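[1] Show me how the following folds:
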Amino acid sequence: MSDKRHEVQHVTIHGHRRAYVRVGSGPVLLLLHGLGCDHTTWEPVIDTLAKRYTVIAPDLLGHGESAKPRADYSVGGYANGMRDLLTVLNIDKVTVVGHSFGGGVAMQFAYQFPERTERMMLVASGGLGPEVSPGIRAITSPGFHQVMGLLTLPVVRHVGVAGLKAASSTGLRATRDLGEVADIYDSFKDPHARAAIRHVVRAVVDWKGQIVTMADRAYLTDAMPMAVVWGRDDHVIPVRHASNAAALAPKARIEVIPNAGHFPHKDHPERFAKILHDWIRTTQPATYSRAKWRTLLRNGQVGPAAPAGVTSIRRAGATTA
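    Next up, the predicted model:
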């Protein structure tokens, strides 16, 4: 599996530079990364996906090579930004794939722009339950910016990054994702990046956990194919949130990948690409109907969204539950 870095392109929208990678041809996949990451989180799967699809992998505002202004870092603001980027790139419709925080953006994009969304895949996504790792909640605490400024001084940062990467190489489930955490930690050396991440987290997390949820709008997924992919050993957002997704959207395809953490697309890129392609191959893209959307909104969700028992979870490489 190729893991090369792809050429990053730039476009200025609303006065802010937006970075993105565009590879391949065919139906369009919009790949949205998680908090503190950038488009490179998708590098292990981009080349495989580009054999069949046009892959658009942006750096969200405040991340990677994109601008880091004092701006709107809400999920709605990010969804608007993706609409504008696709418009500039002359792309009308996409299958949107969102990882972690990017899953929340994907949900919002599908909700705000159903006429431009063919399908939605959520990967270890936020928005499916309140629980989240203490490290993410800590970003909302007073003094985070100042403390992280000290922790990212050159010598301290180098030791910290090296320690996290060493721990990730032990093969232990509990330390599986620390290599990616090390990259995020290293990116915090930029004070503008730290400020942007703080604004992002405060928009979706408080001391109790996640604020944003798809629970009250999950019934709208009746209008488009939805899939959820999770790593069984995720220590950032609990894998049981995949069961929440199955309860909220019974028609969704749910895949739990064994021996994978919060980044299943990096832990098992070939399996992830196969799941994504098989899901696209076996579903029809959503066709937006204003009348159907109006009916769904008027009828709303009747009664509790979650059934008492969930038996629809499929585990990649394992038997169906």
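[2] use CA for all of it now, contacts and neighbours both
    Fine.
[3] tell me which element Met82 is part of?
    Per DSSP states H and E, Met82 falls inside helix 75-88.
[4] Give the buried residues for that helix.
    Residues of helix 75-88 classed as buried by neighbour count (16 or more other Cα atoms under 10 Å): 75-83, 85-86.
[5] Sort out which one of those residues lies nearest Gly231 for me.
    Of all the buried residues of helix 75-88, Gly231 sits closest to Val75, with 23.5 Å by Cα to Cα.
[6] before we move on, back to that, and the buried residues of helix 75-88 as TSV, adding distance to Val123?
    Formatted as TSV, the buried residues of helix 75-88 follow (distance: Cα to Cα, whole Å):
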residue	distance to Val123
Val75	16
Gly76	19
Gly77	20
Tyr78	17
Ala79	17
Asn80	21
Gly81	20
Met82	18
Arg83	20
Leu85	22
Leu86	21
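[7] follow-up on the earlier one: any residues touching the helix holding Met82, and which ones?
    13, 60-61, 72, 92, 104-106, 108-109, 112-113, 203 (Cα atoms under 8 Å, 6 or more residues apart in numbering).
[8] do that again at 7 Å, thanks
    92, 104-105, 108-109 (Cα atoms under 7 Å, 6 or more residues apart in numbering).
[9] Please give the centre-to-centre distance between that helix and its chain.
    Computed by Cα atoms, centre = their mean, to the nearest Å, the separation of helix 75-88 from the middle of its chain amounts to 15 Å.
[10] need the contact list for Tyr185.
    Tyr185 sits next to no residue when contact means Cα under 7 Å, 6+ apart.
[11] what sits against Lys68?
    The contact partners of Lys68, taken as Cα under 7 Å, 6+ apart, are 61-62, 192-193, 196.
[12] still on that earlier bit, quick check on the contacts of helix 75-88: which are buried?
    The neighbour count (16+ other Cα under 10 Å) marks 104-105, 108-109 as buried among the contacts of helix 75-88.
[13] Second input sequence below; structure requested for side-by-side comparison:
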Amino acid sequence: MQEEFVSVDGNKIRYLKAGSSKNNLVLIHGLGASAERWERVIPHFSKHFTVYVPDLIGFGLSDKPYTDYTLDFFVQFVRSFLNALGIKKTSIIGSSLGGQIAIEYAANNQETTERLILVSPAGAMKQSTPALDAYIMAALYPDHTSAENAFSLMTGNNKKIDSGIIESFVTRMKLPNAKFAFLSTVLGLKNAPEITTYLQIISVPTLVVWGQLDPVIPVTYAEHFVKQIKDCRFYQLEGVGHTPYVEDPQAFVDVVLDFLGK
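    The predicted structure is shown next:
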């Protein structure tokens, strides 16, 4: 993986890149995360695709401007990021918040979106859950104990979490403006447009992947997406929580590559 930077609408954006295929794959992380969340699956995907993994604006090592972090703001960011890199067509994988962003982007840019993979996407759940509450508190008051508790809860069965994941999260959330961007995103999502409108106009082939044990956005919400998207497949990964690509990367890769025809 190569770490690279690009200017997007005047902001310095950091991203990871791997692979040299003519086929592109963009991975979009969730709330409070960074490109590293995908590091266990990037090497597998890069055998078949050129993989681009940005730190969303406001997160990771990308710039964190003072602005309203609305869903439309993130969708425009994805559009500008792809334009800045000259990416004309790509498949997209979006996790949680990244899934919600990918949905609106794909609905409005179907000519440039080849296939869409949604991993426990946000947008249908209107209330919080204890695991999500713990994660938000860990982001706003970052220390090793609160982060370890939150990430353990997110697995659905209190698995032990790699210390590197915890320390990376705590370090990122202590960066200037990181808490502002996080909280602004949370508030922005509360006023996001009704997601059903976008789901019903998506025509690109779509795969919805959900962890059976997900306590952040429970798997019962999968039905909302599968029923609304015209060409949609669903796969439930057993024994994992909110981030199956971290908890069982090989199983996740197998499912996704099968869908992508690789």
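[14] The helix holding Met82 of the first structure vs the second structure, mean deviation?
    For helix 75-88 of the first structure, the mean deviation from the second structure after alignment is 1.4 Å (mean Cα distance after the TM-score superposition for the first structure).
[15] okay, the helix or strand following that helix sits on what stretch of the second structure?
    Next helix or strand after helix 75-88 of the first structure toward the C-terminus (DSSP H and E): strand 94-99. Using TM-score structural alignment, strand 94-99 of the first structure lines up with residues 90-95 of the second structure.
[16] and the residue lying closest to Leu257 of the second structure once chain neighbours are set aside, how many neighbours?
    Using Cα to Cα, 6 or more residues apart in numbering and skipping residues adjacent in sequence, the residue nearest Leu257 of the second structure is Phe45, 7.8 Å away. Around Phe45 of the second structure there are 19 other residues, counting by other Cα atoms under 10 Å.
[17] counterpart of Phe45 of the second structure in the first structure?
    For Phe45 of the second structure, the aligned residue in the first structure is Leu49 (criterion: TM-score structural alignment).
[18] Quick check: that match vs Gly24 of the first structure, distance?
    From Leu49 of the first structure across to Gly24 of the first structure, the span is 8 Å (Cα to Cα, to the nearest Å).
[19] what's the answer for Leu122 of the first structure, then?
    The value you get for Leu122 of the first structure to Gly24 of the first structure, if Cα to Cα is used, is 22 Å.
[20] With neighbour numbers in mind, choose between these two.
    Taking other Cα under 10 Å, Leu122 of the first structure and Gly24 do not tie; Leu122 has more neighbours (29 against 17).
[21] Surely the more buried one is within a strand?
    Yes. Assessed by DSSP: H, G, I helix; E, B strand; the rest coil, Leu122 of the first structure belongs to a strand.
[22] Just give me the match in the second structure for it.
    Aligned partner of Leu122 of the first structure by TM-score structural alignment: Leu118.
[23] Look up how far Asp186 of the first structure lies from the residue of the first structure positioned farthest from its centre.
    Within the first structure, Val155 marks the point farthest from the mean C-alpha position, 31.5 Å out by Cα atoms, centre = their mean. For Val155 of the first structure, the distance to Asp186 of the first structure equals 12 Å [Cα to Cα].
[24] try Gly26 of the first structure
    Separation of Gly26 of the first structure from Asp186 of the first structure (Cα to Cα) stands at 35 Å.
[25] So which of these two has more stuff around it?
    Asp186 (18 against 11).
[26] does the more buried one sit in a helix, a strand or a coil?
    helix.
[27] What's Gly231 of the first structure aligned with over in the second structure?
    Match for Gly231 of the first structure (TM-score structural alignment): Gly211.
[28] Repeat that for Gln112 of the first structure.
    Counting by TM-score structural alignment, Gln112 of the first structure corresponds to Asn108 in the second structure.
[29] So what's the residue count around its match?
    When neighbours are counted by other Cα under 10 Å, Asn108 of the second structure registers 15.
[30] One more: Leu276 of the first structure?
    Neighbours around Leu276 of the first structure, by other Cα under 10 Å: 17.
[31] part of a strand, is it?
    No. Going by three-state DSSP, the assignment for Leu276 of the first structure is helix, not a strand.
[32] Now check it against the second structure: what is it aligned to?
    In the second structure, Leu276 of the first structure lands on Val256 (TM-score structural alignment).
[33] That match and Tyr66 of the second structure, how far apart?
    Distance, Val256 of the second structure to Tyr66 of the second structure, by Cα to Cα: 36 Å.
[34] got it, and Asn149 of the second structure?
    Asn149 of the second structure is 30 Å from Tyr66 of the second structure, by Cα to Cα.
[35] Of the two, give the one with the bigger neighbour count.
    Higher neighbour count among Asn149 of the second structure and Tyr66: Asn149, with 18 against 11, using other Cα under 10 Å.
[36] chain center to the helix or strand containing that one: distance?
    According to DSSP H and E, Asn149 of the second structure maps onto helix 144-154. Offset of helix 144-154 of the second structure from its chain centre (Cα atoms, centre = their mean): 19 Å.
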